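Need a 3D model of the sequence below.
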Amino acid sequence: MRTYLLFFLIVVYVNYAFSKIEPEELKCLVCEQSINEMKQAINSIDPSKKVDVGGYHLDADGNYRSSKVISAAQSEVLLSEMIDQICDKMENYVRATWKSNGTLTLLNLLDSSGAMNSKMSEVDIIQDDDLNKSLQYYCSSIMEENEDAVIEYFRDNKDGLICSQIGLCGRRYVKEDL
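Model (predicted):
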């Protein structure tokens, strides 16, 4: 009887120990999903929309000259506004693990058309005490702390994984499919 009790306690402890979510991994996933949401929002901007940037000077004749015209998707003002709004989308995300391999993921409950995400049957939702409010909190803190780097990343159309570049995703958490 004691052997069964001991075995049961070990199984419960191991299950509990491996079911805990590492905050670093969660921050990495939140960063990646936030950047993906930013990419989708930027891709929805009309490419023909342009913005005047730079110094606004008058020439000797009193005519207005702007220094440069860029795509609206590269405007620092627009990117900053998007960063401020992007974390609101995290309320549609939940923590989950893939049934196939147990890997932690953040899953958007809704697909792009507003219907229930078809991948819901492929994951196990993780119930948490804060009703996933921490996802918005992590997003806000990540975007606040790294706003300049994120703006530069999108403004300059840089390559690579920005979440790794700003130190949120170590090699252990980097996804290959991004």
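
drop to CA atoms for contacts and neighbour counts, all remaining ones
Noted.

Would you check that L58 makes contact with S67?
No - the pair L58 and S67 does not pass the contact test of C-alpha atoms under 8 Å, sitting 10.9 Å apart.

And the strands in the chain, which stretches?
With strands called from DSSP state E, the chain shows them at 50-58, 64-71, 93-98, 104-108, 123-125.

want to throw these into JSON lines with distance to C139?
Output for the strands of the chain, formatted as JSON lines (distance: least, C-alpha to C-alpha, whole Å):
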{"stretch": "strand 50-58", "distance to C139": "28"}
{"stretch": "strand 64-71", "distance to C139": "26"}
{"stretch": "strand 93-98", "distance to C139": "12"}
{"stretch": "strand 104-108", "distance to C139": "12"}
{"stretch": "strand 123-125", "distance to C139": "20"}
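
mind checking which of these is nearest D156?
strand 64-71 (11.2 Å; C-alpha to C-alpha).

For N101, give me its contacts.
Under the criterion of C-alpha atoms under 8 Å, 6 or more residues apart in numbering, N101 has no contact partners.

Check the gap between it and E122 for me.
Here the distance between N101 and E122 works out to 10 Å (C-alpha to C-alpha, to the nearest Å).

right, so of the strands of the chain, which gets closest to R171?
Comparing the strands of the chain by C-alpha to C-alpha, strand 104-108 comes nearest, at 15.4 Å.

Show me the residue sitting in the middle of this protein in space.
The chain has S34 as the residue nearest its centroid, 1.9 Å off, counting by C-alpha atoms, centre = their mean.

Please give the structure of this sequence too, so both can be compared:
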Amino acid sequence: MNIAWVFVVGCLLLADAEAKKKSKKGAKEIFNSETLKCLVCQSLVEEINFAIDKVDPKKKVETGTFRLNGDGTQNRVVVPYARSEGHLMEVVENVCKNFEDYAQAKYKASGKPTIIRITTPEGNMNPKMGEVDMVPDDDLNTRLKFYCENIVEDQEDEIMKIFSKSIQNPDIELCGKRTGLCKDLSPPQEEYNFENDEL
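Down below sits the predicted model:
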């Protein structure tokens, strides 16, 4: 009876090891570098938008030159601080540190890959954690920060142009149109209202 028990335990351990191998292989397939770069780019846009939105809209900064014109005036303009060059440069310089708080996951409902912030920017547990299953990463998610740093380094000028103005769908503009990191991004569809349809 002892031999049978050892055989059963051995089979269970072997099956568990095979399942773990398949799970790791499956995770690597859905979290390839192309997918991760797209997800990181979209999260980067969210992080920058959050940093802009948390600034008091009444806060202004004076920009322009200190040179005097021939008539003794200066070309100075007062602009909202949130989208000023100085603030955006500070945000872009520090935004990738936030990716230390991200992890790879799959949506429970669809199985679609995503990356999710473990805690909210305020420090609370992310309420969306219940919607996903975490996917372990051998690199402890250091790739996410690495990809963010690469995007920021390569696209800093584009990021500054996009976020200096308040444009709709900055994720599509940056991650789709300007970088090509996300192939399937499209603007959200407006819901069609059948009640207003005339026959």
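
now for E149 of the second structure: what does it line up with in the first structure?
In the first structure, E149 of the second structure lines up with S140, judged by TM-score structural alignment.

try Q168 of the second structure
Per TM-score structural alignment, the equivalent position to Q168 of the second structure in the first structure is D159.

Setting aside sequence neighbours, what's the nearest residue to its match?
The shortest distance from D159 of the first structure to any non-neighbouring residue, by C-alpha to C-alpha, 6 or more residues apart in numbering, is to Y153 (7.9 Å).

closest to E24 of the first structure out of the strands of the first structure?
The nearest among those, by C-alpha to C-alpha, is strand 104-108 at 11.9 Å.

That closest one vs the second structure, average distance?
Its aligned residues in the second structure lie a mean 0.7 Å from strand 104-108 of the first structure after superposition (mean C-alpha distance after the TM-score superposition for the first structure).

and that strand, which stretch of the second structure?
Aligned by TM-score structural alignment, strand 104-108 of the first structure corresponds to residues 113-117 of the second structure.

and I3 of the second structure, what helix or strand is that in?
Applying DSSP states H and E as the criterion places I3 of the second structure in helix 2-30.

For that helix, buried residues please.
By neighbour count on 16 or more other C-alpha atoms under 10 Å, the buried set for helix 2-30 of the second structure is 27, 30.

now it, how far from the chain's geometric center?
Its chain's average C-alpha position is 34 Å from that of helix 2-30 of the second structure, according to C-alpha atoms, centre = their mean, to the nearest Å.

Run the angle between it and strand 113-117 for me.
Orientation check (axes from the mean of the first three to the mean of the last three C-alpha atoms, to 10 degrees): helix 2-30 of the second structure against strand 113-117 gives 90 degrees.

Tell me the helices and strands packed up against helix 2-30 of the second structure.
Packed against helix 2-30 of the second structure by the contact rule (3 or more C-alpha pairs under 8 Å, 6 or more residues apart in numbering; DSSP states H and E) you find no helix or strand.

follow-up on the earlier one: make TSV from the strands of the first structure and add mean neighbour count and distance to E144 of the first structure to it.
Formatted as TSV, the strands of the first structure follow (neighbours: other C-alpha atoms under 10 Å; distance: least, C-alpha to C-alpha, whole Å):
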stretch	mean neighbour count	distance to E144 of the first structure
strand 50-58	12	24
strand 64-71	12	24
strand 93-98	20	20
strand 104-108	21	21
strand 123-125	18	28
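
looking at those strands, which is closest to E22 of the first structure?
Distance to E22 of the first structure, taken as C-alpha to C-alpha, is lowest for strand 104-108 among the strands of the first structure, at 9.7 Å.

Go ahead and measure how far the closest one is from the middle of the chain.
Strand 104-108 of the first structure sits 11 Å away from the centroid of its parent chain (C-alpha atoms, centre = their mean).

and the angle from that strand to strand 93-98?
Using the same axes, to 10 degrees: strand 104-108 of the first structure against strand 93-98 is 130 degrees.

Tell me the spatial nearest neighbour of P80 of the second structure, not counting adjacent residues.
Using C-alpha to C-alpha, 6+ apart, the closest residue to P80 of the second structure is K60 (4.4 Å).

Need the counterpart of the one you found in the first structure.
K60 of the second structure maps onto K50 in the first structure, by TM-score structural alignment.

isn't the residue nearest to the centre of the first structure right up against Q85?
No - S34 of the first structure lies out of contact with Q85 (C-alpha under 8 Å); the separation is 10.4 Å.

which residues does the aligned partner of V69 of the first structure in the second structure contact?
Under the alignment (TM-score structural alignment), V69 of the first structure pairs with V78 in the second structure. Listed by C-alpha under 8 Å, 6+ apart, the contact partners of V78 of the second structure are 60-63.

Please produce TSV containing the residues you listed, extended by distance to C175 of the second structure.
Listed next are these as TSV, based on distance: C-alpha to C-alpha, whole Å:
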residue	distance to C175 of the second structure
K60	29
V61	29
E62	31
T63	29
